[in-house]
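Participant: have a look; sequence and predicted model below, questions after that.
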Amino acid sequence: MHYQKKHLFIISIMLFLFSFKTMAQKDYKLWLQYDKKTNAELVSKYFKDVQGIVSLGNTETSKIASNELQLGLQNMLGKDIQVNSKIEGDKNIIIGSKAFLSLEIQKEIGNFEVINDEGFIIKSISIKNKNYIVITAKKDVGVLYGVYNFLRLIQTDKSIKNLNIADAPKTNIRILNHWDNLDRTVERGYAGFSLWNWQKLPGFIDQRYIDYARANASVGINGTVLTNVNANALILTPQYLEKVEALANVFRPYGIKVYLTARFSAPIEIGGLKTADPKDADVANWWKNKAAEIYKRIPDFGGFLVKANSEGQPGPQNYGRDHVDGANMLADAVAPFGGVIMWRAFVYSEHDANDRAKQAYAEFVPYDGKFKDNVIVQVKNGAIDFQPREPFHPMFGAMPKTPLMMEFQITQEYLGFSTHLVFLPKLFQEVLASDTYQKGKGTTVAKVIDGSLTKTKLTGIAGVSNIGNDLNWTGHPFAQANWYGFGRLAWNPELDSEVIADEWLRCTFSNEENFIKPVKDMMIESREAVVNYMTPLGLHHIMDTGHHYGPGPWVSNLSRPEWNPTYYHKADKNGIGFDRSKTGTNATSQYAPEVEKIFDNLETCPEQDLLWFHHVSWDYKLKNGQTLWNGLALKYQEGVNQVKDMQNTWNKTEKYVDADRFKEVQMLLEIQYKEAKWWRDACLLYFQQYSGKDLPAGVEKPTQSLEYFKSLKFPFAPGN
């Protein structure tokens, strides 16, 4: 009996470990699941079109491409796919860059000038009565991108008959900004510790580094900033550069360059100098020598990302210099090696009593056209700080002579961390489609950052990473979609977020239409739900301070005015909202006249931005006939109701999703529902003090007092 119990115990442990491994694979594999196709008719069609792979390249990148193609096809089609180096037989997939293609195949492919160096062509051709699918490009990295695109077609049940695809990225730099510290903590990270195990590098290469590179390459991300913008100069010492070099060697075959954050005071902290003045010759030479040292190790090093004179970080203004002086000095250091400087425009000063939203524009726009050619100014999507909703940053319509780089936040610092389901590509698309009127109607933010308006050679889009060492990489299964969606929009800023959601769901979960439609609708609505239960009608930055977890509209005791939520909502007995119109701070004047006119007028300002630009009476009539107070309260309730609807939608998907991920999302949605109610109750109780009005019909009454919500403390909130 004892033996039997022991035997059963061992079996149960083995079954648990097996189920854990299965779960780990599902969660871990992101959108590269390559699940076996079960539709017999569809599989039959794929079988007929794919007999084998002919790989014509011999580089590390081309080997990765052929291995990925073989892995994906074998898993999805359930048959052995051979890789050969010679074209023999029929119905092979030929992969290789233009240089490896015969003149006969090149002629069938046609004009390679329709793509750039990272683009690809996928085409069905016929030569001497033999049919082939060719995946080709000018360079091997383009072939790799083409392979991932082709695999996505099969993952999403698309036809591979008569293919004729030519695609290329619209931006040069498509990059993740990791806010990772050298102690492996991650600022605003909600998915565990940093991926980079500095202690074990360079000798130990974690498989995660390779899978990270695969995932990024699959959506066209071609750069990674390894370190926090609140930089540590130690990363520039030989001890750490050796480790950075090891990561660069892993990422290079996947088309990914490494970048580092440069602490402006590094010449003092690790260089032994007495100053970091950018006009000092010794300082400039120190940076030139440091750049040469880095490029000797890492010939394709991308360059530096710099946060300077912002939130206490050192910068050129410490020495009476300006952003141009600092950026151009660093640009000169990396220019001989083809490097770039990404200079962040996120600046606001405690010494400036003006509207925080106006400060970046005021500091940078006067310098339009004065930065070196290898400097790109990195601008957040809105003028405050990654809020659930912000109007587009006015700088995007005001610096036609300067390359501007979009900075989105993929990690959900102000959107519920990794416990809330929020499909951010909807937010990204809203910003990218905004019209700046820089050169008249149709001058969208997307066209500003992809260089199509000004023919800017240096273009880019950055996303603050949501990736950690959690099993599923991002803390929430659906947060993977934000990494995926960022990559897709960085490749093409005009992609539709619904298309992205559809792709991701099919690649990650299932092609079943009964699953896709309701869950896609849920994803598309999820961002608006968060806006509704956190910051409706243009409210912003009313999160609790420091950790930004939960509501804190009452906070008013911090040393800097613009750190306090009361600074942003300005609620009083007369109304609520920040007056940025001509009667207030006149921030609307930073936009083009056509946009200014819309935002400045209370009657034409979009209601979604109303309290961003105007201080509005509690009795003001909204377009739906409700008073502002009633409308605000009903929006908070609508957000809560939307999360309840999300729960109901997800609960019906159990038969389409593996048990582990189904349960995981189910539990997280329950947390989100409770926290949505927390937001609603705390904010309405606080604002009700000023409105003096009852909650309208349809809004649930709070079950706790305002004092209770004010008393809540979160000393160990993650990511802080």
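Facilitator: Good, I have the coordinates.
Participant: contacts and neighbour counts: CA atoms only from here.
Facilitator: OK.
Participant: quick one: buried residues of the helix or strand that contains residue 151?
Facilitator: Using DSSP states H and E, residue 151 sits within helix 140-155. By neighbour count with 16 or more other Cα atoms under 10 Å, helix 140-155 contains the buried residues 140-152, 154-155.
Participant: stretch 27-42: how far from the chain's middle?
Facilitator: Here the centre of stretch 27-42 is set off from its chain's centre by 25 Å, with Cα atoms, centre = their mean, to the nearest Å.
Participant: okay, pairing it with this:
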Amino acid sequence: MRIPRPLLALSLAVALAGSAANLLAEDGYRLWLRYEPVANEALAKAYRNAIGPIVADATSDTAQIALDELERGLSGLLGNKRSRSAPKLLVGTPQSAHIAKLGLDLSELGSEGFQLAQSGKNLVIAANTDQGLLYGVFAFLRHLQSAGSLDNVPLTSTPKIDHRLLNHWDNLTRTVERSMAGASIFNWFDLPYYVEPYYHDYARACASIGINGTVLTNVNSNATVLRPQFLEKVAALADTFRPYGIQVYLTARFSAPVEIGGLETADPLDPAVIKWWSDKIDEIYTYVPDFGGFLVKANSEGQPGPQAYGRDHADGANLLARALAPHDGIVMWRAFVYDFEVKEDRHKQAYTEFTALDGRFEPNVSIQTKNGAIDFMPREPFHPLFGATPETPHTLELQITQEYLGGDIHLAYLAPMWEETLESDTFATGPGSTVAKIVDGSVFGHNLTAIAGVANIGNERNWTGHPMGAANWYAFGRLAWDHELSSEDIADEWTRLSFGNDPNTVATITKILLGSHQTVVDYSMPLGLHHIMYPGHHYGPGPWHDQGRPDWTSTYYHNASERGIGFDRTVSGSNALGQYAPEVVEKWGSPQSIEDKYLLWFHHLDWDFQMKSGNTLWNELCLTYQSGVDRVDEMLDQWSSLQGAVDAQRHARVTALLRRQLEDAKFYKDACLAYFHTFAQRPFPEGVEAPEYSLDYYKNFELYHVPGHPGEQW
């Protein structure tokens, strides 16, 4: 059953009318904000006895949204049986008399933090601002949805990172680069005349997990969005998102002064170019007074940039930063840069360019740096730039959409991968200088702190295509707010909100989630292998790809030959390892001490190299590929066991997707092993199924019109 989004309000009204509640299909549209009735009657009674009338006053649109959400949540969870004689729920800021008289210490909460507390018998949701209040309401409802006890409701929470953004790789044509969840949610052609009702639901979902910014346009976009007729469309979205605490940002095409400004140059030091950008940015703020700023991809993969004029990245970023500074806007300048003409290991190029510029950027510039140095591979060691620019802050860029992890077809919960990056120690100022503490500003004392996630959202009814894909959107928001949360706790939390609190259901789904990322790594690019996907659409294997510029091929990275496999990044090879701190070099510099998960990222080894397990490298590689396939089979069995415990619609869809994932995993394993076997020339170890077809079959297999492929139009 598909319910068009504009009819959502009518659908909900019908669904909430008595027994008609069962008519609403569990299609995933509500995400983690389901507010289903509390199933445990004893717990429901305890909630009703503790949560009585709401005492609040709404003096802003944001405060009204918070109160509406609170009423919606409590009505859904507890029905209309709350006792008016129960203790009050006091909601507000110190500007409200009923909060002011409590004498709460909110001095450490800042503008976004909140406090859940008890005052006598009354429960309290308090914050310094209405935005903090909105976050507090969502946290309180999350606690109730998760069957939390009211005995331990006291909580004080503030975000560790100030700017928490989604990056939409959405085009004005509504195609979405590297997403398989449908077309863009932004209906640009209808804006500003018609604002889709689901824009509010998008903003509400983002606010519920603390996301406070959104970059509306693709990093590879042209300059069209900077034209006045599009700025009024941007303004309509900004007006919609503002009450939810979400600022809008845009990508800035560096060549915009030439493309739409009529200038002959985009040289960042040219006075006419400086004036053009200053005027353009002033114009943007007349449309969007709280415009957040720009995300820029320049001098990378053919995108225009300052180097075309003999300038550097600092010159380019500072041009925009100086024009944005009077408006409190920021620039996020992407570190994903590599020159077509430079033959150096791509792992090294960003570090080489940006460390040389440290200290030259304006205070409102942050280098937006991917978690790893290549390109969102299924697993990468942390980027060496983290900790290497003490005078320049970094925005950590994560990819929520699964460009190299099976798109919205494969189940891959990414919080463990992000947690691995966040907890990595850079040793920048000694032990404990983790990537997380670099990003949150605590290592070098940076005031500008930001984190960004490339969105996996499209106009699919359930937003993310795969019903479990929403877990990654959710996990990104929760980690962006508090990077000390564990991937296990987030998985448990999301499962409870999305599927209910039945112990067996929660245990089964969280187990599936927590093992899923490693599973995808194992059947696609295990033991540190990387960039061996099919060219173009990136869906599926292509270890044989060797055409075109070398660093866009697979063979460049795995270096498979009769002598072994892997990329030597030690001092005997490209020495990319030398960009890390001595403590990291010591650990990763030896194949005996490095973790297996990074082994072939940094080392080229003989097929008979003895692994820590006692297996040869060839046998370990084969067994790892097989274990990835086997675990997808296990995931399918685990999910099948939930039939009847999970609603039929989502159960059927996940079942179908897991079946396809199993076939894809076999294909990935078989194609890679068939190819690598041509070099290793060793038998497949016991327990490993030999490839089903010949290598030629896999090499000649073609997928057409894969969604998200930037070379395709839907």
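Facilitator: Good, I have the coordinates. Just so we're clear, the structure is a prediction, and the values are computed from it rather than from any experiment.
Participant: show me what the helix holding residue 151 of structure 1 is packed up against.
Facilitator: helix 60-77, strand 120-127, strand 130-136, helix 207-218, helix 497-508 (3 or more Cα pairs under 8 Å, 6 or more residues apart in numbering; DSSP states H and E).
Participant: residues contacting the longest one, please?
Facilitator: What that stands for is helix 60-77 of structure 1. 34-37, 43, 46-47, 53, 55, 57, 79-83, 95-96, 140-141, 143-144, 147-148, 151, 155, 253-254 (Cα atoms under 8 Å, 6 or more residues apart in numbering).
Participant: quick check: stretch 517-532 of structure 1 aligns to which part of structure 2?
Facilitator: Mapped onto structure 2 using TM-score structural alignment, stretch 517-532 of structure 1 spans residues 507-522.
Participant: buried ones in the matching stretch?
Facilitator: 508-522.
Participant: and what of stretch 357-377 of structure 2?
Facilitator: 357, 360-377.
Participant: what do you get for stretch 95-112 of structure 1?
Facilitator: Applying 16+ other Cα under 10 Å to stretch 95-112 of structure 1 flags 95, 96, 97, 98, 100, 101, 105, 106, 109, 112 as buried.
Participant: could you identify the most distant pair in those residues?
Facilitator: 95 and 112 (14.9 Å; Cα to Cα).
Participant: can you classify the alignment partner in structure 2 of residue 557 of structure 1 by secondary structure?
Facilitator: Taking TM-score structural alignment, residue 557 of structure 1 has residue 547 as its aligned residue in structure 2. Per DSSP: H, G, I helix; E, B strand; the rest coil, the secondary structure class of residue 547 of structure 2 is coil.
Participant: list the contacts of residue 547 of structure 2.
Facilitator: Here residue 547 of structure 2 is in contact with residue 553 (criterion: Cα under 8 Å, 6+ apart).
Participant: roughly how far does it sit from residue 556 of structure 2?
Facilitator: Distance, residue 547 of structure 2 to residue 556 of structure 2, using Cα to Cα, to the nearest Å: 10 Å.
Participant: kindly report the same for residue 286 of structure 2.
Facilitator: In terms of Cα to Cα, residue 286 of structure 2 sits 49 Å off from residue 556 of structure 2.
Participant: more neighbours, the two?
Facilitator: residue 556 (19 against 13; other Cα atoms under 10 Å).
Participant: the more buried one -> structure 1?
Facilitator: Looks like residue 556 of structure 2 aligns to residue 567 there (TM-score structural alignment).
Participant: can you list contacts of stretch 290-305 of structure 2?
Facilitator: Outside stretch 290-305 of structure 2, the residues touching it (Cα under 8 Å, 6+ apart) are 213, 215, 219-220, 247-255, 284-285, 306-307, 313, 316, 324, 327-334, 336-340.
Participant: quick one: it aligns where in structure 1?
Facilitator: Residue span in structure 1 matched to stretch 290-305 of structure 2, by TM-score structural alignment: 300-315.
Participant: which position in structure 1 pairs with residue 111 of structure 2?
Facilitator: Counting by TM-score structural alignment, the partner of residue 111 of structure 2 is residue 117.
Participant: what lines up with residue 325 of structure 1 in structure 2?
Facilitator: Under TM-score structural alignment, residue 325 of structure 1 pairs with residue 315 in structure 2.
Participant: residue contacts, the closest residue to that match other than its chain neighbours?
Facilitator: Nearest non-adjacent residue to residue 315 of structure 2, counting by Cα to Cα, 6 or more residues apart in numbering: residue 268, 6.3 Å away. By Cα under 8 Å, 6+ apart, the residues touching residue 268 of structure 2 are 274, 306, 311, 315, 316, 319.
Participant: which members of the residues you listed occur in helices, if any?
Facilitator: In helices, defined here by DSSP state H, the members of the contacts of residue 268 of structure 2 are 274, 315, 316, 319.
Participant: so how far is residue 400 of structure 1 from residue 448 of structure 1?
Facilitator: Applying Cα to Cα to residue 448 of structure 1 and residue 400 of structure 1 gives a distance of 8 Å.
Participant: for the two, list the residues in contact with both.
Facilitator: residue 454.
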